[in-house]
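Q: Provided below are the primary sequence and the corresponding predicted coordinates.
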Amino acid sequence: MQSKLCLTQKELARRWAISHRTLERWRWTGEGPDYLKLGGRVIYRIEDITAFEAAALRRSNASQSAQVS
């Protein structure tokens, strides 16, 4: 079975448990992941989604304070 290469706005909203309106707002303000607009449909490529998720990854404060001590 081939995995999906792209997600729709609603599929990505489900994946992140956010409103599709949040994704619309992010597109308007330039905050969200890169996207394609094909034939009036907004499509998010999996590679852009995973890059955005990786950039948003934060380390916990506990691991940082353990390194300082």
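A: Here it is on my side, so go on. Numbering: from 1, shown residues only.

Q: CA atoms for contacts and neighbours, from now on please.
A: Will do.

Q: ranges for the helices of the chain?
A: Using DSSP state H, the helices of the chain run over residues 9-16, 20-29, 46-56, 61-68.

Q: Distance to Tyr35 and mean neighbour count for the ones you listed - can I get that in CSV?
A: Compiled in CSV, those are given as follows (distance: least, CA to CA, whole Å; neighbours: other CA atoms under 10 Å):
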stretch, distance to Tyr35, mean neighbour count
helix 9-16, 9, 15
helix 20-29, 8, 14
helix 46-56, 8, 13
helix 61-68, 32, 8
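
Q: Okay, one more to line up with it:
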Amino acid sequence: MAPQTKRYLNEIVAAQIVGLSPRTLQRMRHEGWGIPYCRMGLRRIVYDADEIEKWATGRTFRHRAAELAKQVAA
């Protein structure tokens, strides 16, 4: 079995996957929240595909009450 390799996505592709604009991802990074990212150089930002999935899963709710309950607990 081949070893699992990490899949890194650029900002544009990551934004398309989650349905946000690249500028929104930039703002989220600047404000210190959002999808975890990796800096591969001075200007190169990439996102781990697994981290995108974890981030989205952590924001998935069956109903509004469950979302509100998580906000109160935090």
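A: Arrived safely. Since the model is a prediction, treat every value here as computed from it, not as a measurement.

Q: re the thing from before, quick one, which of the helices of the first structure is nearest to Gly39 of the first structure?
A: Shortest distance between Gly39 of the first structure and the helices of the first structure, using CA to CA, is found for helix 9-16: 14.1 Å.

Q: Give the aligned equivalent of Ser21 of the second structure in the first structure.
A: Matched by TM-score structural alignment, Ser21 of the second structure corresponds to Ser19 in the first structure.

Q: What of Asn10 of the second structure?
A: Under the alignment (TM-score structural alignment), Asn10 of the second structure pairs with Thr8 of the first structure.

Q: what about Arg39 of the second structure, how many neighbours?
A: Arg39 of the second structure has 10 neighbours, counted by other CA atoms under 10 Å.

Q: chain center to stretch 16-24 of the first structure, what's the gap?
A: Put simply, stretch 16-24 of the first structure sits 10 Å off its chain's centre (CA atoms, centre = their mean, to the nearest Å).

Q: what does it contact?
A: Gln9, Lys10, Leu12, Ala13, Gly32 (CA atoms under 8 Å, 6 or more residues apart in numbering).

Q: Would you mind measuring from the fourth one to Leu7 of the first structure?
A: In this structure, Ala13 of the first structure lies at 9 Å from Leu7 of the first structure, with CA to CA, to the nearest Å as the measure.
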